[in-house]
Each structure stands twice: as structure tokens, then as C-alpha cells.
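One predicted model, sequence on top.
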Amino acid sequence: MRPPATPEYDSPRVLVVDDDDTIGRHLEIGLRSNGYTSHWSRTGAGALAETARAPYDALLLDLGLPDADGLDIARTLRAERPDLLIIILTARTDDIDIIAGLDAGADDYLVKPFSLTVLLARLRAHLRRHTPTTHAPPLHLGDLVVDTAARRCTLHGIDVPLRPKEFELLAVLGRHTGQAVSRETLMAQVWDENWFGSTKTLDVTMASVRRRLTEAARTASRPADLPRITTLRGHGYRLEC
């Protein structure tokens, strides 16, 4: 459960977890100078203790920590804080490593070395999308209801647990029911309009959305009419009810 907010944390709160002194100090100072409340932890244990102590909005997580595997930290915090924005900072560039990070619960990743300007742009985009849309009516997709104002997805009134990016991806497709939505459009609206590099994060997140909807239908108390997500090879996806 998210710790209660206090007046000390009026600005967006970002926890940097990296054992590299140069990177950690640079990020902590850079974030503070750009209006964020930031804290730097060098270990996985320190990160877990700090997130239990204070209500953070985002986590910048290095995978190569001295006392723990960063993927394990991501899994633990994703289970405890479904709303926490997790961005992995990694020197690993292989697709399998990136997929492992996303499967562990990360929302995004940045490959080292990266500029502070790029990181700040990613943070702004992600945190902006975490802000509820107060006037949008719920989307009724068969028996599935996607309420963007409350950030809830329900099936027959029962919550379907979705990670932030899974929820946003489903919402974008739901707003364009029956229409083909390109990969570029989905990356821009769910991740970052200035995204560069592999879009494999989209495929991993889409696969997870499908799994979660299938599991929700399997455990539902009565048969459920779920939307179908069709892959359009070479283009993107289409959601149909």
C-alpha cells in the first residue's frame, strides 16, 4: 500500500537506485534542480526500505546492484505498488534483457549512457499519463469496463489487475474500437512521442494484457464477453468487441 503523502512531498517524488556514485549523484542533483523531490539509494535493500518510508511516484532502477538483482526489486515493488512508475536504467542492450525487465514489471527502460534531458522527457511523459482524466466516460468493451478517470478495469464488477502501461494500452485501443492503430501511434500515446529504439516493449506489454484478460475471464463467476485484440502484421493492433 502506498504510504500517505505529506507536505514534504508536494513535487513528484523520484527514487534513484544505482550503486555507481557518479551516476547516482548526477541523477539526484539533476532531478532536484528540475523540480523533483529525489532520493538516492545504492542498494536494493535501501530501495525497499525507502519506498516503505515515503510515497514515491517513480523509481529509476539499475539492474546491477551489489546486494540484489534489480529484476527481483522490480517484481517486489510492482507487487506492493501497482501504481509506481518503474524505469530501468541498464547497460544491457540485448532484447532478452529488456524483455526480462518489462516482464518483471518495469514500465520503461533507458540504456546507459543516456542524457539527463532524455530522462527528464521520459519522466514528464510518463507522469503526465499517470494523471487521471477526470471527464472521460468509462469505456464499455463487451463485459469489460475501462474507467480512465478512476484508472480501474473491471469485468462483471470485479477488478482486473493491470499495470499502468497495460491499462493505458488497453484504454488507447478501447478509444479506437474497430480501428487499426499503428505501432507508432501506440508508442507515442502510451510511452513517449519521442521514443527511439526497439518497440519490443509494446509487444511484451500487449502479450501481458491478453494474458490478464484471459485469466480474468477464466476466473469470472459467469461467462464473459471480452474484446478481441487482433495483431495486424506490419502495422499494429485492432480491438474489436
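Arrived safely, thanks for sending.

make it CA atoms for all contacts and neighbour counts henceforth
Noted.

What is the burial count for residue 113?
10 (other CA atoms under 10 Å).

Excluding chain neighbours, what is closest to it?
Among residues not flanking residue 113 along the chain, residue 91 sits closest, at 7.4 Å (CA to CA, 6 or more residues apart in numbering).

list the contacts for that neighbour?
111, 112, 113 (CA atoms under 8 Å, 6 or more residues apart in numbering).

Can you name the residues that contact residue 216?
Each residue near residue 216 by CA under 8 Å, 6+ apart is listed here: 155, 160.

ok, back up a step: and the contacts of residue 91, which is closest to residue 190?
Nearest to residue 190, judged by CA to CA, of the contacts of residue 91 is residue 111 at 19.1 Å.

Buried residues of the helix of greatest length in the chain, list them for me.
Across the chain, the helix with the greatest residue count (assigned by DSSP state H) is helix 200-219. Neighbour counts over helix 200-219 (16 or more other CA atoms under 10 Å) mark 201, 202, 204, 205, 206, 208, 209, 210, 212, 213, 216, 217 as buried.

okay, now the one to match up with it:
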Amino acid sequence: MWILVIEDEKRLSDVLRRGLESEGYTVDLAHDGRAGEDMARVNGYDAMIVDWRLPGRDGRAVIASLREDGIVTPAIMLTALDDVEHRVAGLNAGADDYLSKPFSFEELIARLRAVLRRPPLSAQDRNLSLGPLTMDTERRNVVVGETEIILRPKEFAVLEILLRQAGAVLSRSVLAERVWGSALYVSDNVIDVTISGLRQKLKSAGSGGIELETVRGVGYRLREIDPASA
């Protein structure tokens, strides 16, 4: 197994490298965010261990950028920031797990093994469709008919959830939990604005045959409709 460690504290990164190698892993080190991101883009790592506070580019931005480009290498985020808000932000950026400093090496290894055990997405899981709308969740692209539309990360996440449960009405609280990590940190207005932007982009691409419907007092539903009625 090939692991990338992005950590600017050289003493800690050396300790991690030696410990991981003693467990049988092959380890590459990067000491700043931009270098680590470049390495993650060109090498097929099995997992990444990424510090939040990095020179060049912080770990949260590194992971978010990789996820936006369809790179799904499992990532564990390390940070001294242990409050709920930062944990939620790290996970929302695309981290698979979050470990607060100081931590035990045994716990890190246990968490690393856990993320490595998670099965990769199957082609069926990656490719979603409804009427003229198709989504590739790994490449993170959305096409309506023959028109590709560019979505913000939260718009993409909302659309993916609605597509996976097409026809079902999802409440704002469900969307808040699954997209923003907690209903405590996002207002209904933020969700409504995200839905409005997503709906406008779908409409501009000519999304006849599907409807992003507001179910008053309940939530939102993505459903297939007769194109003639669109």
C-alpha cells in the first residue's frame, strides 16, 4: 500500500513515515500543500494523511480541490483544531476521517486501515441518470442532453443526493445533514439559494423531462416528467 503524508512539521512527518513503513506501507512525504496536491494528482496513492495547516495551501483546500477533479483517494485529515465546526468543515471538504492532534499512532493506523477497507465505487454507483440528465460522480461532471453544466461543490452534492433518491421528497434537514454535515450550521435560506442556483443551471441547459420540484412545507424532489409538460 502506497501512502502520501502531507505534513509540514518535519519531525512529525518523519515519525509518521518510520511508523508507517514499520507497518509495511510505502510512504511519500510532502511538506507543503501545493507540492502534496501535485503529487496526489500524478501518483496512484492508496490513501493520504493530510495536515490542515500547511504552507502554500491548507489541507482542507487540497482535499477539496482533488475531490472537485474526481480524485477520490481516501484522506485522513490531521489537525490541532478540535472543535465541531472545524471537524464538519474538514469532512465537508472531502476528508474521509478526521484525527485531532495529539493522537496515538495506534489510532491513526486503525483509522487508516478502516478507510482502506472501504470498497471503491462501482460503475453503477458512479454513473447516475434521470431522463436527459447524467452524472459521473467520480469525474464530477454533469450533462443534460449534450450540454455539460458546471456546478459548485454544494450544488453537485445536492444534485447527487436527489438523483440517488429520484422521486423521493427530501427535507431541508436531510439535505443539511448530508451536504453540509449538520443542520446546526446551515440556514434554510442557504439551502434554498443552492437549490435555486441548481434549478436555474438545469433549466438553462434545457432540462425538459426532469423537474426539480419544491414540495411546499416539506422539501425538494427531483423527478422525471413528460417533456411536453415542461
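That came in fine, so what should we check first? Bear in mind the structure is a predicted one, so any value in this text is a computation, not a measurement.

quick one: TM-score?
The TM-score (TM-score structural alignment, normalised by the length of the second structure) is 0.59; 210 aligned residues with a CA RMSD of 4.9 Å.

ok so, going back, across to the second structure, which of the contacts of residue 91 of the first structure hold up?
Shared with the second structure under both residues aligned by TM-score structural alignment, their matches' CA atoms under 8 Å, the contacts from the contacts of residue 91 of the first structure are 112, 113.

Report the central residue of the first structure.
Centrality entry for the first structure: nearest residue to the mean C-alpha point is residue 107, 2.9 Å, by CA atoms, centre = their mean.

Show me where the second structure has its strands.
In the second structure, the strands defined using DSSP state E lie at 2-6, 26-30, 47-51, 75-79, 97-100, 127-130, 133-136, 141-144, 147-149, 170-171, 210-215, 219-224.

Please identify the deepest-packed of those strands.
strand 47-51 (a mean of 25; mean count of other CA atoms under 10 Å).

Have a look at how far, on average, it is from the first structure.
Average distance, strand 47-51 of the second structure versus aligned residues of the first structure after superposition (mean CA distance after the TM-score superposition for the first structure): 2.4 Å.

ok, and what's touching that strand?
Contacts for strand 47-51 of the second structure (CA under 8 Å, 6+ apart): 2-8, 58-59, 73-79, 112, 115-116.

To which residue of the first structure is residue 122 of the second structure aligned?
Under the alignment (TM-score structural alignment), residue 122 of the second structure pairs with residue 132 in the first structure.

can you check residue 36 of the second structure too?
In the first structure, residue 36 of the second structure lands on residue 47 (TM-score structural alignment).

Report the contact partners of that match.
15, 17, 41.

coming back round to it: using TSV, lay out the strands of the second structure together with distance to residue 41 of the second structure.
Below are the strands of the second structure laid out as TSV (distance: least, CA to CA, whole Å):
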stretch	distance to residue 41 of the second structure
strand 2-6	11
strand 26-30	13
strand 47-51	12
strand 75-79	13
strand 97-100	20
strand 127-130	22
strand 133-136	19
strand 141-144	18
strand 147-149	23
strand 170-171	35
strand 210-215	34
strand 219-224	33
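
I'd like the distance between the closest residue in space to the residue nearest to the centre of the first structure that isn't next to it in sequence and residue 211 of the first structure.
Closest residue to residue 107 of the first structure apart from its sequence neighbours, by CA to CA, 6+ apart: residue 86 at 5.4 Å. The spacing between residue 86 of the first structure and residue 211 of the first structure, counted by CA to CA, to the nearest Å, is 21 Å.

Ok, residue 20 of the first structure next?
37 Å.

All set now, cheers.
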